[in-house]
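> How does the following fold in three dimensions:
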Amino acid sequence: MKVLHIDSSILGTASVSRQLSQAIVEQLQAKHDNVQVEYLDLAAQPIPHLTAEILMGQNAEQAALGEQIIQQYLAADVVVVGAAMYNFGLASTLKAWIDRISVAGKTFKYTENGPVGLAGNKQVYIASSRGGVYGDNSPADFQEGFLKTVFNFTGVEQVDVVRAEGVNMGEELKNKAIEAALAQVKLI
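As a prediction, the model looks like this:
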């Protein structure tokens, strides 16, 4: 099983989303034989944000990087994304990765009946952390909903969220949120 493990939090060892994404990977390793993990730390090694030059294929180095990122995504059986909520959305480095995997003809195609995803038949786990409490379907959530939409658009139907929220609302709530999220990880 090939696992693509992506972290995007800027908080390093203090990151809750990193703690959760690592727990998910460890759970997968405990449950399955021959787990191969490829790790991307988008905070430590950010992918350049999309520019016209990159989009139009005018930079050979960036074109090669984009192809590598697409192939990592397509080759993975499982994708684990550590995604902290920043200002109701994602880290910009995670958005830069999404821009690189969202490529017509590679991860989706347009048809007369609308877009069709080409990257399906994989499982995605989103390790979500939030400083406040938003719950499901919050109008202020441009994090989990956006990620689900992107993965669904590329054809991935199995997208599960492991969430710890309220992590900036005091130690007691933070600890309870992490404990509940880690209990959810054990069910994977």
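
> When you work out contacts or count neighbours from here on, use the C-alpha atoms and nothing else.
Will do.

> And the helices in this protein?
Using DSSP state H, the helices found in the chain span residues 16-31, 52-55, 60-75, 92-101, 144-153, 171-185.

> contacting residues around A83?
7-9, 17-18, 90-91, 94, 126-129, 143 (C-alpha atoms under 8 Å, 6 or more residues apart in numbering).

> Identify the farthest-apart pair in those residues.
Maximum pairwise distance in the contacts of A83, criterion C-alpha to C-alpha, is 15.6 Å, between R18 and Q143.

> Give me the more crowded residue out of those two.
R18 (26 against 20; other C-alpha atoms under 10 Å).

> Second chain to compare with the first, below:
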Amino acid sequence: MNILQINSSARAFDNGQGSHSTRLANELAAALQQAHPGAQLTVRDLARQPHPALDEPTLQALFTPAEARTPEQAARVALDDALIAELQAADVVVLGVPMYNFGVSTQLKNWIDAISRARVTFEYTATGPRGLLQGKKVYAVLTRGGKYRGTPADSQVPYLKTVLAFLGMTDVEFIYAEGLNMGPEAEAAALADARNGIAAAVHTARTEAIA
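Next up is the predicted model:
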């Protein structure tokens, strides 16, 4: 089994310090490896390896036939190709998703833009769009300073459900750590809730693997 972990915090994880989302994503990925002996883990930290935004030169490169691209255009497309290849090879995807200004981070949005490519990860058919990244399990670890689960202020979950399903990834499980900035007790409770969610998710994964 191949596990792909995407850390999308703006802060790089360093020596046990850094973002809650990255720390919890690390814990989930490690637990999944333990539950599936022999599983291979690939980690893409978008703070340590920032991915360029989708801009006009990138669009021009993507819409230029491969044989006609300049060396600069080919190099830019290759950056996106690498992210797509990682995702295509993954059986399980772990997303560390902090909330920034009620949305996902720029780092995660750039990754999503990079992996969303017509005729590669999705296609349009006579009956509508069809995702080409099917059969993957996705875990999204959501970390928030306040509490937004199930409220109109939570734009992350609808967005992630929509874009992942568009690409064919419909088996998505969300794990929450909310209230992290509401005082030490709330922070401790939020982390405990998230770790309980991680334990439950891994237990289910282990049970399904045995079955």
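
> what's the TM-score for these two chains?
After superposition, the two chains reach a TM-score of 0.95 (TM-score structural alignment, normalised by the length of the first structure), with 187 aligned residues with a C-alpha RMSD of 1.1 Å.

> Reformat the contacts of A83 of the first structure as a markdown table; add distance to S102 of the first structure.
Formatted as a markdown table, the contacts of A83 of the first structure follow (distance: C-alpha to C-alpha, whole Å):
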| residue | distance to S102 of the first structure |
| --- | --- |
| D7 | 18 |
| S8 | 18 |
| S9 | 21 |
| S17 | 23 |
| R18 | 24 |
| L90 | 16 |
| A91 | 17 |
| L94 | 12 |
| I126 | 17 |
| A127 | 20 |
| S128 | 21 |
| S129 | 24 |
| Q143 | 17 |
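
> between the residues you listed, which has the most around it?
Highest neighbour count within the contacts of A83 of the first structure, by other C-alpha under 10 Å: S129, with 31 neighbours.

> That residue: what's it in contact with?
16-17, 83-85, 163-165, 167.

> That one -> the second structure?
With TM-score structural alignment as the criterion, S129 of the first structure lines up with T143 in the second structure.

> any idea how far its match is from T151 of the second structure?
Here the criterion is C-alpha to C-alpha, to the nearest Å. By it, T143 of the second structure lies 15 Å from T151 of the second structure.

> do the same with T125 of the second structure
34 Å.

> for L160 of the second structure, same thing?
15 Å.

> what about the two, which has more around it?
Using other C-alpha under 10 Å as the criterion, L160 of the second structure and T151 rank with L160 on top: 16 against 8.

> Give the aligned equivalent of the more buried one in the first structure.
By TM-score structural alignment, L160 of the second structure lines up with L147.

> since we're on the corresponding residue of the second structure for A177 of the first structure, how many residues are nearby?
Alignment note: A177 of the first structure maps to A190 in the second structure; criterion TM-score structural alignment. Neighbour count of A190 of the second structure, defined by other C-alpha under 10 Å: 23.

> quick one: contacts for A190 of the second structure?
176-180.

> Inside strands: which ones of those?
176-177 (DSSP state E).

> Just among the contacts of A190 of the second structure, which is most surrounded?
A177 (28 neighbours).

> Now do the contacts for the residue nearest the centre of the first structure.
Taking C-alpha atoms, centre = their mean, the centroid of the first structure lies closest to V81, which sits 3.0 Å from it. Residues in contact with V81 of the first structure (C-alpha under 8 Å, 6+ apart) are 5-8, 21, 124-127.

> same thing but at 6 Å, please
Going by C-alpha atoms under 6 Å, 6 or more residues apart in numbering, V81 of the first structure touches 6-7, 126-127.
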